[in-house]
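Visitor: This is a predicted model, with the sequence first.
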Amino acid sequence: MQQGMLSSVLLSLFLVFWPTNLSATEMEPERAEQWLRSEQIHQKVGELLQYVIEDSIDSLDFSLERLALPQQEVARYLLLKKLEQQNIILTPKMAIFVEEQKRKIPTYQILERNDGYEFSVPAFNYPAVANRLMKRWEQDQSTLDFVLKAERNELDLKTWLSGSEYQKKTREALLIRELDSLSPDAIITLTNQLTDELVTSWLPSTQVMVRLAQVSEDPQVYKLLWLMKTDEVSRGELDRLAMVADEFALQQIMLATHNPSLKQQALRNLTRIKPMSTDVKAFLISRMALKEDVTFVARELANQGYTSWLEELVTQDKSVKDRAILQVLSP
């Protein structure tokens, strides 16, 4: 008796909480494809799309509800697909309409078979499309909020990049993606929050710092970046600068040699610059005057074909550690 009561309770809970459509109607895949290709439905969707453009949601709802099934579900699906494919920006009223589509349960199901299992999927899965549209809309809203706050000088980086790990990662990705769309003044305001601190107590992730450095081209941001713990992101930026190899980029590579973890990579990148500028030559000569760097720099230069220059330095420049250089040059 108790087992029977328990089964009844479990069944009741299943029916209440399981998001299924008990009145679902099976449809053959071929029939669903025919509906999706229906010229009449596509014409109707064109009319519905005009309501979207006019932001006339009441008319849109009314027109959809007047359609019989399955035309109504096909039209909902195709309309939302058009919104997705055409990247139509949702107004607040349209966002409410799309949100409502997420909660609707499709009537028509297609039976699929795979690995001996049978399962039903919506023939016209407009809730899934609506879900993607709402995610994009939420991202658009977050982007707009970021841009407006940054342009109004109201964005506090430390506060904005705090919160749960998911929120931090999401906002970091947004900043990295949208930073170069900000005005120069907005970018300066953001970087000043980091560079104007007398004592640096907080810095964002390396990914964010690299993007801030790239977009701002602020040597002080690069200086902070090179002071951070080295990772593959900062190493990647060092290699990118070497590929750019303009005067600004080379200055930042030289600055990176102050980080012990980046020093050899930075020096190696400098020895590979061709043609080598006067500033880079002078910098490498200064490093060959240091006992801890001379052997490494001389070996890298020799590997790049600068043996004649090294021989010349040994005889003409008394500042370099000539014995160490000669050891590198000796067979």
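Guide: Sure, I can see it.
Visitor: Please make it C-alpha for all contacts and neighbour counts, starting now.
Guide: OK.
Visitor: all strands of the stretch 1-150 of the chain, in order?
Guide: For the stretch 1-150 of the chain, the strands defined by DSSP state E, counting those that start in this stretch cover 25-26, 108-114, 117-122.
Visitor: With mean neighbour count added, can I get those strands in CSV?
Guide: Shown next, in CSV, are these (neighbours: other C-alpha atoms under 10 Å):
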stretch, mean neighbour count
strand 25-26, 14
strand 108-114, 15
strand 117-122, 12
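Visitor: export these to TSV and tack on distance to residue 83?
Guide: Output for the strands of the stretch 1-150 of the chain, formatted as TSV (distance: least, C-alpha to C-alpha, whole Å):
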stretch	distance to residue 83
strand 25-26	27
strand 108-114	22
strand 117-122	19
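Visitor: contacting residues around residue 75?
Guide: 41-42, 44-45, 64 (C-alpha atoms under 8 Å, 6 or more residues apart in numbering).
Visitor: out of the residues you listed, which are inside helices?
Guide: Judged by DSSP state H, the subset of those located in helices is 41-42, 44-45, 64.
Visitor: Against that first model, consider the following:
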Amino acid sequence: MGAVTVTLHLDGVTKDYGDATALRGIDLDVEDGEFFTLVGPSGCGKTTTLRCIAGLEAPDSGTIRFGERDVSGLPPEDRDVGVVFQHYALFPTMTVRENVAYGLQFDPPAGSVDERVDELLALVDLSGMGERMPDELSGGQRQRVALARALAPEPDVLLLDEPLSALDARLREQLRLEVKRVQRELGITTVYVTHDQSEALAVSDRLAVIHDGRVEQVGDPESVYESPATRFVAEFLGENNCLDGRASRGVGGETGGSVVTVGEREFEVAGDHAGPVTLCVRPESLDADASHNQFAARVTDVEFLGDAYRVHFDWNGRPILARLDEPLSGSVTLGFAPDDATVLER
């Protein structure tokens, strides 16, 4: 079993709903066989983008191509896409086997339907459950059925719209590994929509952060997390301490980098920066034993996370968040390495 995979191109895709603009010129390239995630807050345009790819919405302008084929004006049934929705959308009066086989009546497989269904049920770890009804399954099992049904006709592109958001946290973590395993096994070009930042970081080959109908940044999870391109990305993808200041070149002390002045405090940072900037430091980069960029802050709250403590500080009226190995209280000296800071132009 193996799907025909394609590259996916979106060029200048826009979409309006009356006076509201949902998409403002979306440009994306999804590589052949890639697991690509659209992540952003509710209402940012990620689901609208997915629906335009699926043909469930028509863009007002721009083009969508699967390889060299322009599918912009084609209906969903002519696009060779499989779609998995948030709320399963299974037929309640059909068995698991009948649900998976439903799409095959329009696009029969090369072999027998029964063999194809058995193959898919094995792929999603539901062998032996073909005669059950949807209401006899758990939420995670229902979503596996929905995934198998979407894959049954061997689509060129697999689209998943918040497929795990209705599940509890532990089941979400388990099922996202299963979704990724299936995608890798088939090598199918996949676009995945989620508002969950940790989920996006965990499953993606690459991801696009969407905000207000625009693409803020595209890249692999590590590079986007460690080197955000905008303040929105820095604050949305994981937690971050973002402080406005002014940078000066060539006065970086030991580092040979730059200095960012926030209030009256100077911080050494790597790189060549000048003018108004935003200094971003991840909570896990702050350390009470750091030798660089020290500053005194007052503890205002402590949260126990199991493997660490989430410690809230007040620094001259500015909220600061740190992820530390032990709870602290009172006034504490924190610091961070120059290389651990991200500096964004304002």
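Guide: Looks like it arrived, so ask away. Predicted, not measured: the structure shown is a model, and the values here were computed from it.
Visitor: Overlay them and tell me the TM-score.
Guide: Here the TM-score for the pair of chains, by TM-score structural alignment, normalised by the length of the first structure, is 0.26; 142 aligned residues with a C-alpha RMSD of 6.4 Å.
Visitor: on that earlier part again, among the strands of the stretch 1-150 of the first structure, which is nearest residue 271 of the first structure?
Guide: Nearest to residue 271 of the first structure among the strands of the stretch 1-150 of the first structure is strand 108-114 (59.0 Å), distances taken as C-alpha to C-alpha.
Visitor: Check which helix or strand residue 209 of the second structure maps to.
Guide: strand 206-211 (DSSP states H and E).
Visitor: elements contacting that strand?
Guide: strand 35-39, strand 214-219 (3 or more C-alpha pairs under 8 Å, 6 or more residues apart in numbering; DSSP states H and E).
Visitor: Strand 214-219 and that strand, what's the angle between them?
Guide: Per axes from the mean of the first three to the mean of the last three C-alpha atoms, to 10 degrees, the angle that strand 206-211 of the second structure makes with strand 214-219 is 160 degrees.
Visitor: Compute the inter-axis angle for strand 206-211 of the second structure and strand 35-39.
Guide: 20 degrees.
Visitor: The stretch 101-250 of the second structure: helices as residue ranges?
Guide: Shown for the stretch 101-250 of the second structure, the helices assigned by DSSP state H, counting those that start in this stretch span residues 113-123, 139-151, 169-186, 197-203, 221-226, 231-236.
Visitor: Distance to residue 245 of the second structure and mean neighbour count for those - can I get that in JSON lines?
Guide: Formatted as JSON lines, the helices of the stretch 101-250 of the second structure follow (distance: least, C-alpha to C-alpha, whole Å; neighbours: other C-alpha atoms under 10 Å):
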{"stretch": "helix 113-123", "distance to residue 245 of the second structure": "53", "mean neighbour count": "18"}
{"stretch": "helix 139-151", "distance to residue 245 of the second structure": "47", "mean neighbour count": "24"}
{"stretch": "helix 169-186", "distance to residue 245 of the second structure": "38", "mean neighbour count": "15"}
{"stretch": "helix 197-203", "distance to residue 245 of the second structure": "27", "mean neighbour count": "17"}
{"stretch": "helix 221-226", "distance to residue 245 of the second structure": "20", "mean neighbour count": "16"}
{"stretch": "helix 231-236", "distance to residue 245 of the second structure": "13", "mean neighbour count": "18"}
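Visitor: between the ones you listed, which gets nearest to residue 62 of the second structure?
Guide: helix 231-236 (25.1 Å).
Visitor: ok, back up a step: to residue 149 of the first structure, which of the strands of the stretch 1-150 of the first structure lies closest?
Guide: Across those, residue 149 of the first structure has its closest neighbour in strand 117-122 (41.4 Å, C-alpha to C-alpha).
Visitor: what's the angle from the closest one to strand 108-114?
Guide: Going by the same axes, to 10 degrees, strand 117-122 of the first structure makes 150 degrees with strand 108-114.
Visitor: so what does strand 117-122 of the first structure touch, helix or strand wise?
Guide: Judged by 3+ C-alpha pairs under 8 Å, 6+ apart, strand 117-122 of the first structure is in contact with strand 108-114.
Visitor: Alright, I will stop here.
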